[in-house]
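> The following block contains a protein sequence and its predicted model.
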Amino acid sequence: MQEQFISKIRSILNENQSVTEEIAAVLDISYDAAYRRVTGKTSISLEESVTLSKHFKISLNKLFEVGEQTSILTDVSPGIENIAQLEQYFKTSLQNILPLTNLKSASITYSAKDIPLFYTLSDSYLTKYKCYVWLKFLNEDGSMEKMSFKSFIDQAPQSLFDSAIRLGETYNYIDIIEFWNDNTINGTLQQIFYYYETGLLTREHALLICKDLKDIIDHVEKQSIQQTIINSKNNAKYHLYKSDLLTMSNTIMVKTKNQKVFFSPFTVLTYFKVEHQPTCNKLDRFFEKQMKNSKLLVNSGERDRAQFFNKMHLKVESVIERININQDLIYF
């Protein structure tokens, strides 16, 4: 395998470039140490392989056909612990998404265990609240532990929310397929009432966030009927499926004419990125099967569609009522 890897690097270099010198420079090791790796006298470590593959843009999955076995390589998104890193996450995500807006073949499929990210990135209290909740979970230095939502929005820079809004707007130009079920809204509702009960979220803010949530429900219902993304200048398509057989996972698949990639979450806002095409194809076929076993809401009839969205509105109203009378949150 090492010989194959070195041969691949050598094929990428120009004739006047030395593979030994290039490896020494990339790994920051001596010429002799690099030469021992080139000749196979010293094994290249996994960490060194990843460093070299990223530098020379070599897919280790493709090179070694890892997919023929039971292991694949993935990328992990950078960790987020503070406001600056969250803002950078929004900016980096924007740069990754922007090229897709110029591809007619690009589409996103979203298994929505929770309300999809892009609905929560707008000029709203819900956006600010989501940033607050994400940082409450991700912050490790304790600075967010007792911080109230009001203190957070008073201290957080406007640039954080502006970056979130710009990212959210970008999704208006990409075809989107979503799978929702009756529980998709539950997590956000539970978060609202939890922080209200702890005293970190005021009654006024809790009610404003609930209003934003109801606006999202209306927005999604309208999109599901007209089958296009609202505010899209290129008439991006939108299809919403109600999936009752499977639990959603917040897995996101991005497809273009020439490539597929999916993102599988493992912590808040942190994803494994999988580009291995055989694995991506399996997930794509799985989503196709899920479509066949789900209801496309535009075709399910006005009654079924109304019941689905009315149920979500009733859940929000239930939380609003309990906030107003300060009783315990019902269990969904």
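Sure thing, it's come through.
> alpha carbons only for contacts and neighbour counts from here, please
OK.
> So what touches stretch 229-248?
By C-alpha atoms under 8 Å, 6 or more residues apart in numbering, the residues outside stretch 229-248 that reach it are 111-113, 172-182, 184, 219, 223-224, 227-228, 290-291, 293-298.
> mind listing which of those residues are in helices?
Among those, the members found in helices (DSSP state H) are 219, 223, 224, 290, 291.
> Let's see if you can find the most crowded of those.
For those, counting by other C-alpha atoms under 10 Å, the largest number of neighbours falls to residue 224: 22 neighbours.
> Surely residue 208 touches residue 125?
Yes - taking contacts as C-alpha atoms under 8 Å, residue 208 lies within contact range of residue 125: 6.7 Å.
> Which one of those two is surrounded by more residues?
For residue 208 versus residue 125, neighbours defined as other C-alpha under 10 Å are more numerous around residue 125 (21 against 16).
> gap between that one and residue 202?
To residue 202, residue 125 is 12 Å away according to C-alpha to C-alpha, to the nearest Å.
> What residues does residue 156 make contact with?
residue 83.
> In addition, the following structure is provided for comparison:
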Amino acid sequence: MSFNKSQAAFFQTLKLSLPIYTSLVDEIAEILQISIDSAYRRIRGEKLLDFSELEILCNRFNTSVDTFFNLHSNSILFQGNQNDYQENSFMKWMEDVYAQLNLVNSFSRKHIYWLVKDMPPFHHYYHKELAAFKFFFWRKSILFNDSLKNTKFSIRDNSYDQFAEITEKILKAYHKIPTTEIWNIEGINITLRQIELYHEMGVMTSTEDTIFLYNCMLEVIDNLEKMAERGKKILPGQLDVEGADYNFFVNEFIIGDNTFFATMDERKVTYLNHSVIYFHGTSDPSFNDAMFKNLENLIKKSTQISRVGEKERKQFFNKLRKKVVERLNATAEKEE
């Protein structure tokens, strides 16, 4: 009986993309509409796949045919979504974020790494009004939703309500995953600049709204400091309910690029940021091994301020607060 090692290795690659509780043979049998026995024979390499079966499996598992032929090239396959300029594009983006976090959560051993340029979106979600502002900004100025073309932002409108349920689901999923974030002092600048810019452009309905959002940022910083101190994820107002491990590093030399990296059992995935809020991901083994080594090197050259380094921790978060307070005071002074 012949045995195709390349085909058997191909199926092992597919298996790594499945949650731990999912049976590879059942998946293959269902996808190819064949018997369990036929699926086993293909997985073991006893029966060769034909081209139509290979195409179906590559499309279903978002993998490259290069994996099957064990080809080594400089090409790296990425998958992801882009703005389709529809009114529901942001909801689709939120649902995709939730799906990716659920995928990570489906594995027994998991960890996510975030190389921070802009504060990770999850931290904005801690406050309804701040989340509403970010959602409004992304939809109006990034996704170009026509319905928001001539509208202004107000913390009193109900635009957040349509995203409340999915936001809560995302937060709960995020809080279950052990996380390492690599920050720089510039990590809150983008959100602060967005608030400031909308205020200067008159997109805010009132100065009070602008000041309120700056105060939300101060509360977010307070919560980040509490999480760093405990080394655990914490929802504001729920200090007795701790989530997964939370590791906070500061790198004074590197400004991050919002790279999002996940380890799931033996599998690694890199998500690269593009078009402000979108990510393209790859499971390419060599690329991910190199990316993981790069993150490990960055962490070695960074200062850990979670659980340890109380002095450095207080200094860092006080610097973040100073940035917010300066803008808050400047806004208040202009109105006097």
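Nice, I can see it. Treat the numbers as computed from the prediction; the structure is a model and nothing was measured.
> Now do stretch 191-210 of the first structure: distance from first to last residue.
Span of stretch 191-210 of the first structure from end to end, C-alpha to C-alpha: 11 Å.
> buried set for it?
Buried residues in stretch 191-210 of the first structure, counted by 16 or more other C-alpha atoms under 10 Å: 192-193, 195-197, 201-203, 205-210.
> now the aligned partner of residue 254 of the second structure in the first structure: how far from residue 268 of the first structure?
Aligned counterpart of residue 254 of the second structure in the first structure: residue 246 (TM-score structural alignment). Separation of residue 246 of the first structure from residue 268 of the first structure (C-alpha to C-alpha) stands at 21 Å.
> With residue 135 of the first structure instead?
Going from residue 135 of the first structure to residue 268 of the first structure by C-alpha to C-alpha gives 9 Å.
> If you count surrounding residues, which of these two has more?
Taking residue 135 of the first structure and residue 268 together and counting by other C-alpha under 10 Å, residue 135 has the greater number of neighbours (22 against 13).
> Map the more buried one onto the second structure.
Residue pairing (TM-score structural alignment): residue 135 of the first structure is matched to residue 139 of the second structure.
> Give the burial count for the nearest residue to its match once chain neighbours are set aside, as a bare number.
Nearest non-adjacent residue to residue 139 of the second structure, counting by C-alpha to C-alpha, 6 or more residues apart in numbering: residue 145, 5.6 Å away. Residue 145 of the second structure has 18 neighbours, counted by other C-alpha under 10 Å.
> Residue 193 of the second structure versus residue 145 of the second structure, what's the distance?
As for residue 145 of the second structure, its distance to residue 193 of the second structure is 21 Å (criterion: C-alpha to C-alpha).
> just residue 211 of the second structure next, same as before
Taking C-alpha to C-alpha, one finds residue 211 of the second structure at 13 Å from residue 193 of the second structure.
> do the same with residue 148 of the second structure
Distance from residue 148 of the second structure to residue 193 of the second structure, by C-alpha to C-alpha: 20 Å.
> With neighbour numbers in mind, choose between the two.
In this view residue 148 of the second structure and residue 193 are compared by other C-alpha under 10 Å, and residue 148 has more residues nearby, 15 against 12.
> Trace the more buried one over to the first structure, please.
Matched across to the first structure, residue 148 of the second structure falls on residue 144, judged by TM-score structural alignment.
> Hmm, its match is touching residue 133, no?
No - with contact defined as C-alpha under 8 Å, residue 144 of the first structure does not count as touching residue 133 (9.6 Å).
> looking at this, residue 153 of the first structure is in a helix?
Yes - membership of residue 153 of the first structure in a helix is supported by DSSP: H, G, I helix; E, B strand; the rest coil.
> Relative to residue 187 of the first structure, how far out is it?
Taking C-alpha to C-alpha, one finds residue 153 of the first structure at 22 Å from residue 187 of the first structure.
> related to what we said a few turns ago, ok, the match of residue 254 of the second structure - how many residues close by?
Neighbour tally, residue 246 of the first structure, other C-alpha under 10 Å: 13.
> now the one 5 residues further on
Using other C-alpha under 10 Å as the criterion, residue 251 of the first structure is surrounded by 18 other residues.
> I'd say it and residue 262 touch.
Yes - Residue 251 of the first structure is within contact range of residue 262, at 7.1 Å (criterion: C-alpha under 8 Å).
> for the first structure, which strand is longest?
Identified as the longest strand of the first structure according to DSSP state E is strand 260-267.
> mind listing the helices for the stretch 201-332 of the first structure?
Using DSSP state H, counting those that start in this stretch, the helices of the stretch 201-332 of the first structure run over 203-226, 277-292, 302-325.
> And the stretch 51-200 of the second structure, by the same measure?
Under the criterion DSSP H, counting those that start in this stretch, the stretch 51-200 of the second structure contains helices at 51-60, 65-69, 89-105, 121-124, 128-137, 161-174, 189-201.
> what stretch of the first structure does the fourth one fall on?
Going back to what we said before, that points to helix 121-124 of the second structure. Per the alignment by TM-score structural alignment, helix 121-124 of the second structure matches residues 117-120 in the first structure.
> just stretch 15-25 of the second structure next, same as before
Counting by TM-score structural alignment, stretch 15-25 of the second structure falls onto no part of the first structure.
> Equivalent analysis for stretch 286-305 of the second structure, please.
Stretch 286-305 of the second structure corresponds to residues 278-297 of the first structure when matched by TM-score structural alignment.
> Return the distance of the match of residue 148 of the second structure relative to residue 152 of the first structure.
Distance, residue 144 of the first structure to residue 152 of the first structure, using C-alpha to C-alpha: 9 Å.
> Show me what counts as buried in stretch 306-313 of the second structure.
Across stretch 306-313 of the second structure, burial judged by 16+ other C-alpha under 10 Å covers 306, 307, 313.
> got it, and stretch 50-67 of the first structure?
50, 52, 53, 58, 60, 61.
> same question, stretch 105-120 of the first structure
Along stretch 105-120 of the first structure, these residues count as buried under the neighbour rule (16+ other C-alpha under 10 Å): 106-120.
> List the contacts of it.
Here stretch 105-120 of the first structure makes contact (C-alpha under 8 Å, 6+ apart) with 100, 126-127, 130, 167-169, 171, 174-181, 183-188, 216, 247-257.
> what do you get if the cut-off is 7 Å, keeping everything else the same?
Stretch 105-120 of the first structure is contacted by residues 100, 126-127, 168, 171, 174-180, 184-185, 187, 216, 248-257 when judged by C-alpha atoms under 7 Å, 6 or more residues apart in numbering.
> What of stretch 135-145 of the second structure?
With C-alpha under 7 Å, 6+ apart as the test, stretch 135-145 of the second structure has contacts from 83, 85, 87, 90, 148, 149.
> run the last query once more with 8 Å
Applying C-alpha under 8 Å, 6+ apart, the set of residues contacting stretch 135-145 of the second structure from outside is 83, 85-87, 89-90, 146, 148-149, 153, 160, 194, 275-277.
> Sounds good, over and out.
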